[in-house]
Structure formats: structure tokens, C-alpha cells
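> No letters, just coordinates:
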């Protein structure tokens, strides 16, 4: 517990600094997180027969960063196609990789590079500084409420083969927590006139997606037989351990705001 507290004391001010500053500072922060995420993801597969094609992920990250800076968003989908084609072509020319390597490389690009990029897109919106906290509040509130709801009321296992400790009651608590978190956001940023009904809907879907993100990360870790992706935050694990829910929530919040609010 001491390690977790110390890590949080260091990490929270850093998160606040990068998020409040925005602009190039925030983009640099997300770029660094993406690099660490790529390292953790590829390292997770190092003891398996399926290696991640790291040069493709790094190449994709550089191109993705340039595209985001140019706000040339219509090129993002062709970039995913390019990454897919190059990943599938690589095992043809080298026996170091196989078709599973191609698959996990494409997944890694979408999961890490593309999903982290949605934090940048969201932060650069006109009210981006306030919108970005929707992502964090959904993730934190869902995680916190799910944990305590599971401990107090948990009776029925949710996905025992993926995460033995998670319960249905905890999952319901996580969804309620996300909704409560966005109600709190509503009172913190009263100048943004988002109908409460939208926040409830976003909290409901966000709470579900948040837990799917958490379970998806656990599924990968079970597949490669590791406990944590890394130890950059003692007591918390690696970047992908801490951002597993946030990565899934970011695109949902971005598109919801783009479609229904902005």
C-alpha cells in the first residue's frame, strides 16, 4: 500500500501538469506514454512464439503523431490500412515473425497508438481541458466503485477465467460510479451546457467500456502469463496497467461529444 500511495503522489501532479498545460506539453506527454506502452506491449510477448513487430509500431507512432499535429484526420484510417498491410507482408520476407505477429502488431497499433491519440484529439477541442476530465472521471469512478461494490456486495463472478476477483455486483457498481462521476463533472464545469441526460448516457456506456478495457488488458496478460505490463509505477504496474480503461474510453467520449454535443 505504501508503494501505491507514493506512486500516486508522484503520478497525480504529473498528470495534472500535462493535462492543464495542454498544447505541445500534453502531446509530448502522450507521445512518451505511447512509447512506454509500445515497449510494455512488445515486452509482454517476448517469451512467447509470437513476437510483436516493433519497428512497425514505432513507424506508425511517428506517422500518427505527424498526422495529429497537422489535423489531417482523414488520413488516420488509411494509416491503419497501411499498418495492416505492412504487418501482414512482414512474415512473408522473414521467419522471425508469423501471422500471429501480424495480428498482435495491428492490435497494438490500434490499442496503443490510435487510442492514446484520441486523448490528444479530445484535449485540442475548444473545451478540451474540461472534456478530457470526462475520460479520467469515468475510468477512476468506475474502477473505485467497482472495487468497493465488489468487496461489499460481490457474490456472482463476472469473468472468472479472465479476472477471478471481478463480480457482477462490482460491475454494476462501476457503471453507477461512472454516472456519479459525470454528475460531479457537471457541477465542476457548470459553464458547459451539456444536458444531464447526455452525461448519464455517457456515464452508462463509459462505465461498461471502461470495464471491458480492464478485462481486455487482463485477457492479454493471462495469454502471455504475466501479472503486470511493467513496474514504472510501483504498486500500480505499468502504463498499460493504469491506462487500460482510459484507452478504451477515450475514443467513445471523443465520438460521443463530436456526434451529440459539439
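Arrived safely. As the structure is a computational prediction, the values presented were derived from the model and not from experiment.
> Could you use CA atoms for every contact and neighbour count after this?
OK.
> Any figure for the gap between the residue nearest to residue 142 when sequence neighbours are not counted and residue 43?
Distance criterion CA to CA, 6 or more residues apart in numbering; nearest residue to residue 142, sequence neighbours excluded, is residue 174 at 4.0 Å. Distance, residue 174 to residue 43, by CA to CA, to the nearest Å: 30 Å.
> another structure for you, compare them:
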């Protein structure tokens, strides 16, 4: 418990400058670093870290996309969405080519898992940069507060009131009571933050619905990563956060929430 608490304190201290300098190149750099570490952890889990033909292009995409999201000029002939689609298609075709030309080294199962998880990780962290650079530069905070408050309160309510297991085959310690408590508290934190960062103009109904959606997605992301760890027989993805595991262990719910919120706000911008 002491190790987990110390790691939490140190993580908060390290997070503060990332948030304070989110308007500078330091922010996409931090997201790129997190992306690369998360990819390394996932490749190690799937046991493909030595297949450089498979992993290097994905590392490159993970390092570059946060900067592309921020610095692609508004006057560019190609939009941010089109750029993301092109990257997606290139990686898909590249991995399909590997299946043809390196069939002894790259299996269909490995290629499919790597492509799915890499896209999820890369676009999840890059989505945080996208949301940071919207008209209201504080919207991205909803990802962190919504996801982490749900995690924290689900744990606290689970310890306090937990009696009934949620999905014991995937995550034996999670309870239905903890999930409900985390959802209520997480949605409340989301709504309060929405008020503080002044996005109430979109309507309270949308904000409350968004808060509920975020808490559900956060828990889905957490459970999905737990299912992957069970599938591959590991306890944690990494060790960079002592007592918590790796980047994927700490940001599992954040990646899920970021992906959903990026899609929602992109649609809002298109429909405006």
C-alpha cells in the first residue's frame, strides 16, 4: 500500500508540468512517450517485441501522430481526419503485406492483435492532444478526471460496500457495488468539471449523458485490459509505476474514454 501511495504522489507531481505546459511541444512529446512505452508493453505481452518488421512502423506512427495532430496546419490540403485514415490504411496494408512475405515469422493471430491494440493505443493518446487543442483547451481534462475518478471511487466503494463480484473470471476483485459507486461518483466529477471549465453551453442533458457514458466506457476499458492480461497469463503489463504496473495498467480507462470522446467531439465539430 505504501508503494502504491508513493507512486501515486510521484505520478501527480510529474503530471502537473505536463498539464501546465500542455500548450507547448512538451505535451505531444509526453503523449508520444506514453504511446511508445504502452506499445512496448503490449508487444511484450503478445510476444512480438522481437519482430521488428512488425513493430517498427507502429512505433513510428505512435511517435509521430501526437505531433501531427497538433502541428498539421489548418491551411493544409489534407485534413486531420484524412491524415488519420491514411495512417490507418497504410498500417493495415503493411501488416497484410507482412502476412504474405513473412508468413513464417508473422502469424494471422499476432498481426490481428498487434494491429488492433496498436491502433487503440496510438489513437487513444493522440486523441488527448486533439481534445486539448479544441476551442476550449480544458476539455481534455474531462478524460483524466472522468476516467480516474471512476477508477478511484469504484475501488473505494468496492472496499467499503463490495459484496457481489462483477465479472470474477476477468477481474476477481471488482464488485457490482464498486462499479455502481464508481459510476455515480465519476459521472458527478465529470459534470462538476464540465461546469468549472465552462462547457455548459452544450446543455446539461448532454453533459449528464456524457458523464454516464464516460464512466461506463472507463470501466469497459479497464475490464478489457484485464481480460487481455488473463488471456496472456500476466499480472501487469509493465513495471514503470511501482505498485500499479505499467502505462497500460495506469491508463487503461483513459485510453477508452479518450477514444470515445475524440469521436464524439469530432462529430460535434462536423455537425456544427
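Perfect, I can see it now. As the structure is a prediction and not an experimental result, all values here were calculated from the model.
> follow-up on the earlier one: looks like the residue nearest to residue 142 of structure 1 contacts residue 139 (just checking).
No - proximity of residue 174 of structure 1 to residue 139 does not meet the contact threshold set by CA atoms under 8 Å, at 9.0 Å.
> Please, which helix or strand holds residue 217 of structure 1?
Assessed by DSSP states H and E, residue 217 of structure 1 sits inside helix 196-224.
> Pull up the aligned stretch in structure 2 for the next helix or strand after that helix.
Going down the chain from helix 196-224 of structure 1, the next helix or strand is helix 239-242, by DSSP H and E. Using TM-score structural alignment, the residues of structure 2 aligned to helix 239-242 of structure 1 are 247-250.
> Stretch 168-177 of structure 1 now?
By TM-score structural alignment, stretch 168-177 of structure 1 lines up with residues 176-185 in structure 2.
> any residues touching the matching stretch, and which ones?
Taking contacts as CA atoms under 8 Å, 6 or more residues apart in numbering, the residues outside stretch 176-185 of structure 2 that touch it are 149-159, 161-166, 212, 215-216, 219.
> can you check stretch 97-109 of structure 1 too?
Contacts for stretch 97-109 of structure 1 (CA under 8 Å, 6+ apart): 38, 41, 50-54, 56-57, 60-61, 80, 83-84, 87-88, 90-91.
> the helices in the stretch 51-200 of structure 2, which residues?
52-71, 80-101, 108-132, 141-161, 176-196 (DSSP state H, counting those that start in this stretch).
> starting at the chain centroid, how far to stretch 73-92 of structure 1?
21 Å (CA atoms, centre = their mean, to the nearest Å).
> brain fart, stretch 33-40 of structure 2
On CA atoms, centre = their mean, the centre of stretch 33-40 of structure 2 falls 11 Å from the chain's centre.
> That stretch vs structure 1, average distance?
Compared with structure 1 after fitting, stretch 33-40 of structure 2 has a mean deviation of 0.7 Å; criterion: mean CA distance after the TM-score superposition for structure 1.
> ok, and what's touching that stretch?
By CA under 8 Å, 6+ apart, stretch 33-40 of structure 2 touches 49, 59, 62-63, 118, 121-122, 125, 246-248.
> likewise stretch 133-146 of structure 2?
70, 128-129, 131-132, 186-187, 189-190, 193-194, 197, 199, 211, 214-215, 218, 254, 257-258, 261.
> For the counterpart of residue 15 of structure 2 in structure 1, the count of nearby residues, please.
Alignment note (TM-score structural alignment): residue 15 of structure 2 maps to residue 15 of structure 1. A total of 13 residues lie near residue 15 of structure 1 under the criterion other CA atoms under 10 Å.
> what secondary structure does residue 15 of structure 1 sit in?
With DSSP: H, G, I helix; E, B strand; the rest coil as the basis, residue 15 of structure 1 sits in helix.
> Run a quick neighbour tally on the counterpart of residue 116 of structure 1 in structure 2.
Aligned by TM-score structural alignment, residue 116 of structure 1 pairs with residue 125 of structure 2. When neighbours are counted by other CA under 10 Å, residue 125 of structure 2 registers 27.
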